[in-house]
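[1] Structure for this input, please:
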Amino acid sequence: MDTAALIIVLVIALALFFDFTNGFHDTANAMATPIATGALKPKVAVLLAAVLNLVGAFLSTEVSRTISHGIIREDEISASIFPALIFAGLIGAVTWNMLTWLLGLPSSSSHALFGGLIGATIVGVGFAAINFGTVLSKVILPALIAPFTAGVIAFLVTRMAYAITRRSDSKPDGRDGFRWGQIFTSSLVALAHGTNDAQKTMGVITLALITVGWQSSDHADPQLWVILACALTIALGTYMGGWRIIRTLGKGLTDVKPAQGFSAETSTAATILASSALGFALSTTQVASGSVIGSGLGRRGSIVRWGTVGRIAVGWLLTLPASAAVGAVAALFVVWWGEAGIVVDAVLAVAIILFLFWRSRRNRVDAGNAMSEVAESGRAVKVTRHPPPTRRRRAQQRAAEKSRAGADSEDGSGR
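    Presented below is the predicted three-dimensional model:
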């Protein structure tokens, strides 16, 4: 096997590993709220998400075209160095994905990928190789607009759901019927996730194949084996379950009730499916987080912790530059040392992955304890709790009776 072929094999292997991390990183987007409300058992939820991610990956290739024929101007880059730069960019994406998974932070796998590729390309070739018009229109603007739009939709749907079912207010679990709706809406989110996120890895592999002439540049659609490999890998990652992020989205952003979960998932699915149809490489994590916050605000008695919302937003803003910085450093090794730099990158990538995985075992989060505590990084909405009026009146009556009994006792002892 010659050097070029070996580099392509390394790119495909790392791209599929990124696809795997994307799967377990983003399981929470579809299944955090139904797990939190009890609509689905944790392991059943992630299995359902895995199957639907697999199906969704075959339904659209628009986002794949954005990656393979949009962000990077491949005609500006020598075919001899481009695969190595893609490899360096993937290192940036995988490093950020693993780090944020360890911290339980709902960050964007998509923007980590874009950042890594952009950083590596700028260092290896220059700014001329980046199509900043496409980056702005199909990456940055959707990243700013989609979470806000999803949050507004979730807010309105939550208000509507509570208004329609107002008669259920007197019942302790009067809106449990929404749990059945959540099974459908969360499934729709998982399907939508497959139509958007699996496409990004397909686009990266297709881009690598085009650069070495293994696929014609006139045909931007991924080959069948690429679609199948990416679909299976993201489905496997989804089944493994990103329990740390499920904990953050399911219990941290708001005290999720069935009506809220239904509303958030409806908003998330609608936004992602519309974006996939338009070829926007959207962050499903940002959309899901915006929907959960919007549904929390739509429920009466919610108080927003704007400081925490700000910290989450800062994490989102850091994703692109942080992954770009790691991708740029990895690309520097390639520029300085050529093929030896690729070997150094591969060793460092394996070391980083193993270290972060080892570190995660010290504070393990799985299906058994994902909902047992609230991740500090996700406390964005607090729901104020007041005892029902009848309970409050009873408490006041008991206090008054104790006060009267005490007064009577003192009066009797003084006679």
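
[2] make it CA atoms for all contacts and neighbour counts henceforth
    Noted.

[3] now the helices for the stretch 301-415 of the chain?
    Using DSSP state H, counting those that start in this stretch, the helices of the stretch 301-415 of the chain run over 306-337, 339-360, 389-413.

[4] Pull out the buried positions in the second one.
    Spelled out, that is helix 339-360. Burial within helix 339-360, assessed by neighbour count using 16 or more other C-alpha atoms under 10 Å, is assigned to 339, 341, 342, 345, 346, 349, 352, 353, 360.

[5] do the same with stretch 204-217
    Neighbour-count burial for stretch 204-217, counted by 16+ other C-alpha under 10 Å, picks out 204, 205, 206, 207, 208, 209, 210, 211, 212, 215, 217.

[6] again with stretch 182-200
    By neighbour count on 16+ other C-alpha under 10 Å, the buried set for stretch 182-200 is 182-183, 185-200.

[7] Let's compare: structure for the following, please.
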Amino acid sequence: MDILFVLTILIVIFALAFDFINGFHDTANAIATSVSTKALKPRHAIILAAVMNFVGAMTFTGVAKTITSDIADPFKLENGSVVILAALIAAITWNLLTWYYGIPSSSSHAIIGAIAGAVIASAGFAAINFKGFLKILQALLFSPILAFVMGFIVYSIVKVIFRNSNLAKTNQRFRHIQIVTAALQSYTHGTNDAQKAMGIITMALIAGNLHSSTDIPYWVQVSCAIAMGLGTSVGGWKIIKTVGAKIMKIRPVNGVSADLTGAAIIFGATFIHLPVSTTHVISSSILGVGASHRVKGVNWGTAKRMLITWVITLPISGTLGAIAYYILNIFF
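    This is a model prediction of the structure:
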């Protein structure tokens, strides 16, 4: 069997594994607030998230096309199949490591950094599409800042509207609303995160001379949506505990504000075909809401640990991608 075809099959397997891991690693963020406020039982929240992630993944492909072509040109990528496989191995390694320690790091940063590192190891900095890559980096950088500011504003407005309301009754009403916002946030997660694996598989098909355009094949979209949904069904309890409880004590009114903020920013990014870190966006939304509610009520120690992880993910995953490429290049 042709070695290029074997590599392509391996990439598809690893990309679906990445999407599966992304499901229980990142989707935990989407349902963390609703679980922590007991708006949804954990099992129900996971089922809801799995279904809505699948639906979201089947709705759009714009982000996948960005991943396929904006980091490096897949039609000119030297030793492209080995580059992509190395990137996947690096991103999966980092995702599993951070999941094990319950750190809500970004799968988006991991895979984008790993692709860049493997591309540079293969063909040097000249092979990077700097215009497209910088556009992606800007989206990854500014989206959590926007989420923090927007979360602060949204909750400030909510406080004014409900300032004279009975706190217990208001929270009870918002607990019901949280079911809807958790579904919405899971849907938007699927529209953005599941597409990253779609883009990677399409890159591999182009590198393997099995596909001639950046359009996403339908079977790729369906398989990635299923992998994301199955991964979500496994759950990510360590991440849920960190996001849902260790940042701040979340009440339903806080949860709804954070969910609406996160969903709006993630879907906005999907609409303009930009990948963002759902982990960063959701966590920053909660931080913004917490700062608006009571600055001292936020566990800034947890926030600092998350921020450090966010900062180091790109360079570490890039380094891992380069190392994985050098090792794989010995065998292929």
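
[8] ok so, going back, which of the buried residues of helix 339-360 of the first structure lies at the shortest distance from residue 171 of the first structure?
    Ranking the buried residues of helix 339-360 of the first structure by separation from residue 171 of the first structure, with C-alpha to C-alpha as the measure, puts residue 360 on top at 41.5 Å.

[9] What distance do you get for the closest one to residue 213 of the first structure?
    Using C-alpha to C-alpha, to the nearest Å, residue 360 of the first structure is found at 40 Å from residue 213 of the first structure.

[10] next one: residue 313 of the first structure
    Using C-alpha to C-alpha, residue 313 of the first structure is found at 40 Å from residue 213 of the first structure.

[11] In contact with the residue most central in space within the first structure: list those residues for me.
    Relative to the mean C-alpha position of the first structure, the nearest C-alpha, by C-alpha atoms, centre = their mean, is the one of residue 285, at 2.8 Å. Remark: with contacts taken as C-alpha atoms under 8 Å, 6 or more residues apart in numbering, residue 285 of the first structure is in contact with 26, 29, 106, 107, 108, 109.

[12] Show me what it aligns to in the second structure.
    Taking TM-score structural alignment as the alignment basis, one finds that residue 285 of the first structure is matched in the second structure by residue 279.

[13] Now do the same for its match: helix, strand or coil?
    Residue 279 of the second structure carries the three-state label helix when classified by DSSP: H, G, I helix; E, B strand; the rest coil.

[14] Show the contacting residues for residue 284 of the second structure.
    With the criterion set at C-alpha under 8 Å, 6+ apart, residue 284 of the second structure makes contact with 144, 145, 147, 148, 151.

[15] nearest residue to it other than its sequence neighbours?
    For residue 284 of the second structure, the nearest residue in space outside its immediate sequence neighbours is residue 148; the separation is 4.8 Å by C-alpha to C-alpha, 6 or more residues apart in numbering.

[16] Count residues in the vicinity of that neighbour, would you?
    Neighbour count for residue 148 of the second structure, taken as other C-alpha atoms under 10 Å: 26.

[17] What distance do you get for residue 85 of the second structure to residue 114 of the second structure?
    Separation of residue 85 of the second structure from residue 114 of the second structure (C-alpha to C-alpha): 10 Å.

[18] and the two? which has more neighbours close in?
    Counted by other C-alpha under 10 Å, residue 85 of the second structure and residue 114 do not tie: residue 114 has more neighbours, with 36 against 28.

[19] what do we get in the first structure for the more buried one?
    By TM-score structural alignment, residue 114 of the second structure lines up with residue 116.

[20] Tell me the spacing between that match and residue 264 of the first structure.
    The gap separating residue 116 of the first structure from residue 264 of the first structure is 30 Å, by C-alpha to C-alpha.

[21] Superposed on the first structure, what's the mean shift for stretch 262-271 of the second structure?
    Here stretch 262-271 of the second structure is compared with the first structure after superposition; its mean distance to the aligned residues, by mean C-alpha distance after the TM-score superposition for the first structure, is 0.3 Å.

[22] Give me the contact list for that stretch.
    With contacts defined as C-alpha under 8 Å, 6+ apart, stretch 262-271 of the second structure is touched by 60, 62-63, 139, 143, 146-147, 184-185, 188-189, 191-192, 275-276, 278, 281-282, 285.

[23] same thing but at 6 Å, please
    The contact list for stretch 262-271 of the second structure, computed with C-alpha atoms under 6 Å, 6 or more residues apart in numbering, reads 185, 188, 192, 281, 282, 285.

[24] Taking these, tell me the two that lie furthest apart.
    192 and 285 (17.0 Å).

[25] Report the secondary structure state of the spatially closest residue to residue 48 of the first structure that is not a sequence neighbour.
    Nearest residue to residue 48 of the first structure, sequence neighbours excluded (C-alpha to C-alpha, 6+ apart): residue 187, at 7.2 Å. Reducing the assignment at residue 187 of the first structure to three states with three-state DSSP gives helix.

[26] Aligned counterpart of residue 187 of the first structure in the second structure, please.
    Superposed on the second structure with TM-score structural alignment, residue 187 of the first structure falls opposite residue 183.

[27] what lines up against residue 264 of the second structure once you look at the first structure?
    Residue pairing (TM-score structural alignment): residue 264 of the second structure is matched to residue 270 of the first structure.

[28] In a strand, that match, correct?
    No. Secondary structure assignment places residue 270 of the first structure outside any strand; it is helix (three-state DSSP).

[29] Give me the distance between it and residue 34 of the first structure.
    With the distance defined as C-alpha to C-alpha, residue 270 of the first structure ends up 17 Å from residue 34 of the first structure.
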